[in-house]
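*Asks:* Provided below for reference: sequence and predicted model.
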Amino acid sequence: MMQVTVDITKRDVFLVSLAMIPRLKGNWIFMGVLALAIFVLVLVTRTPDTLYSLGVAAVAALGGALGGGLSALTINVATMLFKLDAGNPMLGRHHYALTDTGLELRAGKQDSMLPWASIASVRRLSGYIVFRLNGNGVFLLPRRAFSSGEAFQAFWRQACALKGA
């Protein structure tokens, strides 16, 4: 059984959130739908009469979608960080243990045993091991919890092997 203990901070949550933003399919779908809506709105309100004005409308729609998407993501991340206080179980001391049956987690007053079937994926992401649950939950484990890069890699490889078994 491999185990590790670490203090999870707001900084950890922020960094993992930033790293996950471009990797989540829903964010790209949102920006695509937003770009299409802006483009249709431009076509309805100002009918382009040349190919150049149609291109300008398309670029404006992409820029508006990028700006709108980034604004929404910034507001969401800021709101999440604002709501995380010292009593939140996502922050503070976490003890992780890998077992044949699942991931044991102790955080504050909560003890959990997450069977491997309830974990959608185990990924390395910008200096973190991220356990993504079926649904929207995640548990993160920073590299600093380990004495060396080799120990970090070994924990990640063991988690992947157990998840795949």
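*Replies:* Ah, there it is.
*Asks:* all contacts plus neighbour counts: C-alpha atoms, from now on.
*Replies:* OK.
*Asks:* so how far is Ser53 from the residue most central in space within the chain?
*Replies:* The centre of the chain sits closest to Met20, judged by C-alpha atoms, centre = their mean, with a distance of 3.5 Å. Met20 is 35 Å from Ser53, where distance means C-alpha to C-alpha, to the nearest Å.
*Asks:* kindly report the same for Ser148.
*Replies:* For Ser148, the distance to Ser53 - C-alpha to C-alpha - is 56 Å.
*Asks:* please enumerate the strands of this structure.
*Replies:* Secondary structure of the chain (DSSP state E): strands at 2-8, 92-98, 102-107, 110-115, 119-124, 128-133, 138-142.
*Asks:* structure two is appended below for comparative analysis:
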Amino acid sequence: MLCGEIMEVTTDIKRNDLIRFNLAILPRMRSTYVTILSIAILVFAFIAWNKGFPQSNNDWFVIIAAAIGGGVGGMFAGVLISFIFILFSSSSSNGILGKHEYKLSSEGLYEVTSSNEGLSKWGGIQEVKVVGPYILFRISGFLFHIIPKRSFSTTEDMHSFVTEALEHWKNAHNKAN
């Protein structure tokens, strides 16, 4: 695990990792709630336009319940479609699934897969944290590198890796401010 000053880990990303990660991150993302609210407002507006503005308490209850149900249902449908897309578009040939080697250095997070390799500099990484059974490196809004906790021999190795990553990340972001 420790190689001089560079920490590294090798993992094997599977389809179920992508689904589990998305399920773990979904409730923590502001965009989830913005989407639900946006769909709910659209449902409310459509019902009010189609049936008229609510006139009684019962009408208000029905239209609000329908709007909330529509928002949650719409979000659920979107997540389901997203999962189907993830399952069909992810493969080891495009570097999403399969073996990933990650190395931490003072420059950034270095990744090697069967189809690509690259460096994400610490200043360009938006977030580093543990979410459920995964360590996440948020590169941009919806682009992540994930490392399952199972990739480490011990919990201590995982904590050392996370601590080192957070230290590099905080140093890069403190310089930027």
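*Replies:* The structure has been received and is ready for your questions. Computed from a prediction, not measured in an experiment: that's the story for all the values here.
*Asks:* picking up where we left off before, Ala72 of structure 1: which of the strands of structure 1 is closest?
*Replies:* The minimum distance between Ala72 of structure 1 and the strands of structure 1 falls on strand 138-142, with 20.6 Å, by C-alpha to C-alpha.
*Asks:* so the closest one matches what in structure 2?
*Replies:* Counting by TM-score structural alignment, strand 138-142 of structure 1 pairs with residues 144-148 of structure 2.
*Asks:* repeat that for stretch 65-79 of structure 1.
*Replies:* Against structure 2, stretch 65-79 of structure 1 falls on residues 71-85 (TM-score structural alignment).
*Asks:* what's the average distance of the matching stretch to structure 1?
*Replies:* Compared with structure 1 after fitting, stretch 71-85 of structure 2 deviates on average by 1.0 Å (mean C-alpha distance after the TM-score superposition for structure 1).
*Asks:* and that stretch, what's buried?
*Replies:* Gly71, Val72, Gly73, Gly74, Met75, Val79, Phe83 (16 or more other C-alpha atoms under 10 Å).
*Asks:* with stretch 108-124 of structure 1 instead?
*Replies:* Along stretch 108-124 of structure 1, these residues count as buried under the neighbour rule (16+ other C-alpha under 10 Å): Met113, Leu114, Trp116, Ile119, Ala120, Ser121, Val122, Arg123, Arg124.
*Asks:* what's the match for the second one in structure 2?
*Replies:* For Leu114 of structure 1, the aligned position in structure 2 is Ser120, judged by TM-score structural alignment.
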